[in-house]
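**Student:** sequence plus the predicted model coming up.
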Amino acid sequence: MKRKSIFTLSLLLGTLAFTSCEKSVYDADKQPQKEKTVADLVVPTGFDWKMVKNAQCEITAQSASDVSVYSDQECTENAMLATLRTDNGSLTIPLSLPANSKEAYLQYETVNGKKMVLAATADKDNIVHFTLPQDSKPSSETRAETRNGGSGQISYPNSGWGTVMFEDQFPSLGDYDFNDFVLAYRVQIPFKSYGHKSVIDEAIQLGIELRAMGGSYPYAPYLRLKNLRAEDVEEIEVYQSFYTSVEEVNWFAGPDGEVIMDFRNLVAATSKPSGSSFFNTEKEYLAKDLPQLNIAIYLDDDDVDVNSADFESFDFYLAKADHGTEIHLGGYKPVYDTYPSDNSGLGKDYYYNNKGLIWGLSVPAPIAHVIEKGNFLDAYKDFAAWAMSGGQDKANWYNGEKNNELLIKTQ
């Protein structure tokens, strides 16, 4: 009986040992999979992560007419690139086209009151040419000072707000929730034309809204206007502000004489919600009122070419105090000599790593940002396909499938 009990126990132990041994066998299909993040994406060589690109638009007309330029054939409001009044002659203005598009559309009204649309494809120099037909309706207002040219307004991006988002652990890769700094921006540039030259009319209007600060390092946002010289600027004024005590913006001439705007005071004046570790990145501590500045950049010179203010000349970046480390969107050269001299892990062009990944992302729309430690790929389901295709697929990934549980929507 005793021997039988021992034998039974031996069988039990043997069974346990066998079961334990069976469980210890490695089966790749049964192992928990590591969550894929932006850091794991494999993108094509040379992919620049841009969603819009610079182009120019040349319009030739024989009379004064009111027209609009769009990035889509339906001429929807959120695709409007510029509104203007032509006159007898040609004018050239900058545009920001979708990165994977070469077409623009001009809408005008005929003398019979019918709205017509012209389509044109950018040439090898990325210039879109339009010739306004003679049946276009004359403008109800013609100013003498705009004869042989025209006037109008250019908007970046299109007719609404854009978004710039940063990771702040450069040159190391971060957690890629892209919420260490989130800014919204909008730019409106009035212009007038004389002959073949179009110049900025009085002032550039800039809107800035601070939407999130989820970083741990002492960075602040800056804006460099690469092609606008400080000597051509008379004054930069905050003419309207919301939910902030900031009443002025600090600005100075950069090392090449360009205009640089420092928004460190906006960061300093912005408090985190009580109990929160960050600003507007945790759903239980949402900021109800987001600080916003509306700024006018008044020009001292009435002969500043409007093409000096093309979209890509607006360089949003982060920097530490006293000309410290900078983090720019991919491809932008740092303002000061702060780029790491040891390029191990970095790519050939500025602010790309050796796998083509980035630290800053610019989106031509007012998109929701990801919550703290949220996975950007889970929040925006089409983002990975867009990036891995080099921007050819899912161009409007931010309007595609989303996980709203991981997103903090704009107000």
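**Tutor:** Thanks, I have the structure now. Residues are numbered from 1 along each chain as shown.
**Student:** make it CA atoms for all contacts and neighbour counts henceforth
**Tutor:** Noted.
**Student:** in the chain, where's the longest helix?
**Tutor:** Assignment by DSSP state H gives helix 2-24 as the longest helix of the chain.
**Student:** take the one below as the second:
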Amino acid sequence: MNAKNYLLNMLLVGSSIMMLASCVKNDVYDPDKAPKKTEDLVVPEGFDWKTSQDVTVAMTSPHAASVAVYTDKSCTQQIAELPVAEGKSSITLEVPKANSSIWFEYALASGGKEVMEVPIQKTVTRADAATWAASAIFPDKIDASEANYPNYVYYQPSKNGFGTLMFEDRWPETADYDFNDFVVNYNIKAQGVPTSNYESLDYTNLTVTLKIRAMGGSLPYRFCMQIGHRLATDAAPGTLSETSMEILRKDIIEVTGVKSNFGGGSVELIEGTKYVILALNGFDGLRGINGGSFYNTEKTHLYTGEVPTITFTLKIDEKRHKTENPRRRPFFDGFGAQSAFDYFLQKTDGSNREIHLIDWMPTELYTTYDKDAGATTSAGIYYCSDKRFVWGLKVPEEIAWPVERQDITGVYPKFSEWIERGSDDLVNNVDNIVWYRNQYLTPNANLYIKPW
């Protein structure tokens, strides 16, 4: 081989090696395609971090009847079964934000059933606040006989489904955004039991089922939920924005049927001056239960036993509530809305420090919010940092959670787009709004732990 050919061959080989190296490098890491970390995202002003919305449905019916309400066209995700009064009435329901419609199923006088699609419309009030509304007009052919024995039931997030609550426990400090410090699945059934003459409700049963999925935090927090409205929208820190739900006192509520498949798991009922708080006790032993440092956040130390689950029922005396003040609406009426239940973490070191979802006020048990939060909280918005980041997420489905110290943006690639593009554009942004769906998980299964 002459020198010229030898030099040409060496140049070709060198070029091939460089091309191969370039390809390998791009397969391993491409800085332009790498997911942003949560703390690097630019959160739009007014972004509320919510995956559900309250929809107020105005209903018109030629006569009293019963209807079932679903969030899917195939009528598998039921969220309510309710009587509809003759004439005009309304209900408020928690609906996934990605929904542009809900569906009503009712019996026909001629036999069989019919399903009616009801579009959801977003409106903007004079105060520039977005609201969602729907209008259902029922036909004359609807069967009125079912109204003689109506059901009064709300489900959250659906009759047979569970939602997911995910918390970071370093508030008010910046989180690592793996959202696995406390992961809980929830299902709530609110059933109103009418009096014998069906003129009013006798009592309401709230059946709560909670599955403890992960505890990736080392700080002493327990999971709590508050029954009643303390949503702080448009309220400055330190003020209380009351809504229509009446005060739920301990003397008209009873905890019954507590069942836990994890030894020591129990429910503590705490009475405040305005609301009732329920706290879970006895689950601290899950941390390190399988040899790791945490519970269900490390791939090499996954818990393989039965999912720790606790179920209990709250029996609320509606008749006594009504007798004391005949003008009061039943508690049951408020349980279809997402603002009926405030989920949060409470620190058990004596400080009572609380971590809530965005825009939920701390309970009256925690009185040093402003002092603890310092300058890290956006003015007028509770549990929201100056850069508009949060410490809790609520999703209307069971979802996978990141492994220890894995940012959620690397697990759900649509998460970043959901935040930076906003969540209300139902025409062009549906995929981003449902960032939590299984089909949007990263292909790298080492980055997350799934409950199915």
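**Tutor:** Okay, I see it. This one's a predicted model, so the numbers in the text were calculated from it and none came from an experiment.
**Student:** once they're superposed, tell me the TM-score.
**Tutor:** Here the superposed chains carry a TM-score of 0.81, computed using TM-score structural alignment, normalised by the length of structure 1; 371 aligned residues with a Cα RMSD of 3.0 Å.
**Student:** just list what the next helix or strand after the longest helix of structure 1 packs against, helices and strands only.
**Tutor:** Counting by DSSP states H and E, the element after helix 2-24 of structure 1 in chain order, helix or strand, is strand 52-61. For strand 52-61 of structure 1, the packing partners by 3 or more Cα pairs under 8 Å, 6 or more residues apart in numbering; DSSP states H and E come out as strand 80-86, strand 89-98, strand 127-131.
**Student:** make TSV from these and add mean neighbour count and distance to residue 330 of structure 1 to it.
**Tutor:** Shown next, in TSV, are those (neighbours: other Cα atoms under 10 Å; distance: least, Cα to Cα, whole Å):
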stretch	mean neighbour count	distance to residue 330 of structure 1
strand 80-86	24	24
strand 89-98	23	17
strand 127-131	19	24
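**Student:** okay, these in TSV with distance to residue 13 of structure 1 next?
**Tutor:** Shown next, in TSV, are those (distance: least, Cα to Cα, whole Å):
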stretch	distance to residue 13 of structure 1
strand 80-86	76
strand 89-98	68
strand 127-131	81
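**Student:** and of those, who's closest to residue 298 of structure 1?
**Tutor:** strand 89-98 (19.4 Å; Cα to Cα).
**Student:** now the closest one on structure 2. Mean distance?
**Tutor:** If you overlay the two and look at strand 89-98 of structure 1, the average distance to its match in structure 2 is 3.0 Å (mean Cα distance after the TM-score superposition for structure 1).
**Student:** what's the first helix or strand after that strand?
**Tutor:** strand 103-109.
**Student:** show me what whatever helix or strand comes next after that following strand is in contact with.
**Tutor:** As assigned by DSSP H and E, the chain's next helix or strand after strand 103-109 of structure 1 is strand 115-121. Outside of strand 115-121 of structure 1, the residues within contact range by Cα atoms under 8 Å, 6 or more residues apart in numbering are 73, 102-110, 128-130.
**Student:** need the counterpart of residue 230 of structure 1 in structure 2.
**Tutor:** Residue correspondence to structure 2 (TM-score structural alignment): residue 230 of structure 1 is matched to residue 249.
**Student:** show me the contacts for its match.
**Tutor:** 271, 272, 273, 274, 275, 276.
**Student:** looking at those, spot the one nearest residue 77 of structure 2.
**Tutor:** Using Cα to Cα, these come closest to residue 77 of structure 2 at residue 276, 29.1 Å.
**Student:** quick one: contacts for that closest one?
**Tutor:** Contacts of residue 276 of structure 2 (Cα under 8 Å, 6+ apart): 226, 227, 228, 248, 249, 250, 269, 270.
**Student:** what do we get in structure 1 for it?
**Tutor:** Per TM-score structural alignment, residue 276 of structure 2 is aligned with residue 259.
**Student:** one more: residue 382 of structure 2?
**Tutor:** Per TM-score structural alignment, residue 382 of structure 2 is aligned with residue 350.
**Student:** neighbours of the residue nearest to residue 404 of structure 1 when sequence neighbours are not counted, how many?
**Tutor:** Excluding the flanking residues, the one nearest residue 404 of structure 1 by Cα to Cα, 6 or more residues apart in numbering is residue 379, at 6.9 Å. Per other Cα atoms under 10 Å, the neighbour tally for residue 379 of structure 1 reads 22.
**Student:** trace residue 379 of structure 1 over to structure 2, please.
**Tutor:** Using TM-score structural alignment, residue 379 of structure 1 lines up with residue 411 in structure 2.
**Student:** residue 46 of structure 1 is nearest to which of the helices and strands packed on strand 52-61 of structure 1?
**Tutor:** Set against residue 46 of structure 1 and scored by Cα to Cα, these come closest in strand 89-98, at 17.7 Å.
**Student:** tell me what the closest one is packed against?
**Tutor:** Other elements packing on strand 89-98 of structure 1 under the criterion 3+ Cα pairs under 8 Å, 6+ apart are strand 52-61, strand 80-86, strand 149-156, strand 197-200.
**Student:** again, only this time at 10 Å
**Tutor:** strand 52-61, strand 66-70, strand 80-86, strand 103-109, strand 127-131, strand 149-156, strand 181-194, strand 197-200 (3 or more Cα pairs under 10 Å, 6 or more residues apart in numbering; DSSP states H and E).
**Student:** so which of those is nearest residue 367 of structure 1?
**Tutor:** strand 181-194 (9.0 Å).
**Student:** what is the most widely separated pair among the contacts of strand 115-121 of structure 1?
**Tutor:** Maximum distance among these (Cα to Cα): 25.9 Å, for 102 and 110.
**Student:** which one is the spatially most central residue of structure 1 nearest to, not counting chain neighbours?
**Tutor:** Geometric centre of structure 1, nearest residue: residue 362, 2.1 Å, by Cα atoms, centre = their mean. Distances taken as Cα to Cα, 6+ apart put residue 164 closest to residue 362 of structure 1, at 4.4 Å, once the chain neighbours are dropped.
**Student:** and if you look at residue 293 of structure 1?
**Tutor:** Using Cα to Cα, 6+ apart, the closest residue to residue 293 of structure 1 is residue 241 (4.6 Å).
**Student:** tell me which element residue 12 of structure 2 is part of?
**Tutor:** helix 3-28.
**Student:** now do the buried residues in that helix.
**Tutor:** Across helix 3-28 of structure 2, burial judged by 16 or more other Cα atoms under 10 Å covers no residue at all.
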